[in-house]
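Engineer: Pasted the sequence and its predicted model underneath.
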Amino acid sequence: MSVFRGPRWAYGALAWLIFFVVSHVLLVFFPGDDPTGGGPWGMTAYTVLNVVLISMSAVGAAVVRATVRPWARHLPQWLILVPLWFGSVLLVLRGVPGMAESLLMVTGIRRGGFVGAQDISTGEFWAGIGINTYFFTGAVLLVAATISYARRSTDGGKKGSSDRSE
């Protein structure tokens, strides 16, 4: 069996998306002292951004779950693949540069990353690396889940396509 044929990638991406949704719901209800980071936007923009992220991720979780459920076999393939590819592109655009930034930080080439100050605290340093690693992990999981679904759904009943019902 190919690495990208099983449903395990979908379950990993689903767990990642659920964690993302829960963490952003908590950020909306418990924003902290200055959630806007001193920027020109206010709490309304902060809340709207988080609600949009929560909504997109919740839909993404439903779509990822559909890739491994029997009831989704009756849906057109494009209805599942389009949001999967869209989410994959978004996470790659956030995750890959973030991982490159983490590499700059860890190697000491640029302690503050691409645009950060060089004199960041140890907490900021590790928080940045943790967040970047988190998004890179999400990108890997969602891209792999997308490829897995695309391969399994084009099998047309061949060996390995039974993985969809697990």
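Structural biologist: That came in fine, so what should we check first? All figures in this text were calculated on a predicted structure; none of them were measured in a lab.
Engineer: Please count neighbours and contacts with C-alpha atoms only from this point.
Structural biologist: Noted.
Engineer: Residue 72 reaches residue 66, doesn't it?
Structural biologist: Yes. With contact defined as CA atoms under 8 Å, residue 72 reaches residue 66; the gap is 5.4 Å.
Engineer: Mutual contacts of these two, please.
Structural biologist: Both residue 72 and residue 66 lack any common contact, where contact means CA atoms under 8 Å, 6 or more residues apart in numbering.
Engineer: okay, pairing it with this:
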Amino acid sequence: MIYKKWSAEMSSVRSKRTWPGYVSFVWVTVFILFHIYWAFGGRFGLGDASNPIPPLPTSLSEWIYFYIVIIMFAAGTIVPLATVQSWGRFIPRRFIFIACWIGCVVLILRGGAGFVDDFFRSTGLLPNGITGLTYEQIFGDEHISTYTLWSSRAMDGYFFLGGILYGLAAWFYHNRK
């Protein structure tokens, strides 16, 4: 009887400490599935812009960037699970912790930059945003629809959410004994 109660309490404590790792994994899985869907011609979530998906790389620097992103996808899938799965013990804790924080920072910067860029464009303070690019250069259309604009904002929010989740995964992982 005492064992069952203790076991249930420990399980509850462990689940409270591991949920960010699992939720981060779900987040990155959805992220990757959407990219696969878009690669096969899917359009949901991209708005109705003429050219929402960038073309394949053509220069060496673009190919290098492309493969760095692929590696980040792979690491971003493995790292959150490594914070909660037993096989994660075979990876140095410091590596997992730092990788989670890097994911957090990159995703928050990506989402936050999108919000800031959109703010400056929408208010007219910087007609080309902080990137210096016009809507036509970004989306392929000079005038974009509200649907495209909100799709872009939703993506920025999704990146920002991912950053928060990776930060929580790092925090809980670091504080777990």
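Structural biologist: Happy to help now that I have it. Values in this document were obtained by computation on a predicted structure and should not be read as measured data.
Engineer: Tell me who's in contact with the residue nearest the centre of the first structure.
Structural biologist: Central residue of the first structure (CA atoms, centre = their mean): residue 138, 3.7 Å from the mean position. Contacts were defined as CA under 8 Å, 6+ apart; by that measure residue 138 of the first structure touches 13, 16-17, 91, 95.
Engineer: Shared with the second structure, which of those?
Structural biologist: Retained in the second structure (both residues aligned by TM-score structural alignment, their matches' CA atoms under 8 Å) from those: 13, 16-17, 91.
Engineer: List the ones among those residues that fall in helices.
Structural biologist: Residues of these located in helices (DSSP state H): 13, 16-17, 91.
Engineer: Can you tell me which of these is closest to residue 123 of the first structure?
Structural biologist: Nearest to residue 123 of the first structure among these is residue 16, at 23.2 Å by CA to CA.
Engineer: quick one: what's aligned to the closest one in the second structure?
Structural biologist: Under the alignment (TM-score structural alignment), residue 16 of the first structure maps onto residue 27 of the second structure.
Engineer: Figure out the helix or strand that the nearest residue to its match once chain neighbours are set aside lives in.
Structural biologist: Leaving out its chain neighbours, the residue that sits closest to residue 27 of the second structure by CA to CA, 6 or more residues apart in numbering is residue 162, at 6.5 Å. Taking DSSP states H and E as the definition, one finds residue 162 of the second structure inside helix 146-175.
Engineer: Save the ones in helices among the kept ones among the contacts of residue 138 of the first structure as CSV, and put in neighbour count and distance to residue 124 of the first structure too.
Structural biologist: Output for those, formatted as CSV (neighbours: other CA atoms under 10 Å; distance: CA to CA, whole Å):
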residue, neighbour count, distance to residue 124 of the first structure
13, 25, 26
16, 20, 23
17, 24, 24
91, 20, 22
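Engineer: Tabulate the residues you listed (a markdown table), appending distance to residue 105 of the first structure.
Structural biologist: Formatted as a markdown table, these follow (distance: CA to CA, whole Å):
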| residue | distance to residue 105 of the first structure |
| --- | --- |
| 13 | 27 |
| 16 | 24 |
| 17 | 26 |
| 91 | 20 |
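Engineer: quick one, helices of the first structure?
Structural biologist: Counting by DSSP H, the helices of the first structure are 8-29, 43-66, 77-107, 122-153.
Engineer: and of these, who's closest to residue 35 of the first structure?
Structural biologist: helix 43-66 (7.4 Å).
Engineer: got the angle between that closest one and helix 77-107?
Structural biologist: Counting by axes from the mean of the first three to the mean of the last three CA atoms, to 10 degrees, helix 43-66 of the first structure points 120 degrees away from the direction of helix 77-107.
Engineer: which residues touch helix 43-66 of the first structure?
Structural biologist: Applying CA under 8 Å, 6+ apart, the set of residues contacting helix 43-66 of the first structure is 10-11, 13-14, 17-18, 20-21, 24-25, 27-28, 35-36, 72, 80, 83-84, 87, 145.
Engineer: what comes up buried for that helix?
Structural biologist: 47, 50-51, 53-54, 57-58, 60-61, 63-66 (16 or more other CA atoms under 10 Å).
Engineer: quick check, nearest of these to residue 2 of the first structure?
Structural biologist: Using CA to CA, these come closest to residue 2 of the first structure at residue 64, 19.2 Å.
Engineer: What is the equivalent residue in the second structure for the closest one?
Structural biologist: So residue 64 of the first structure corresponds to residue 80, using TM-score structural alignment.
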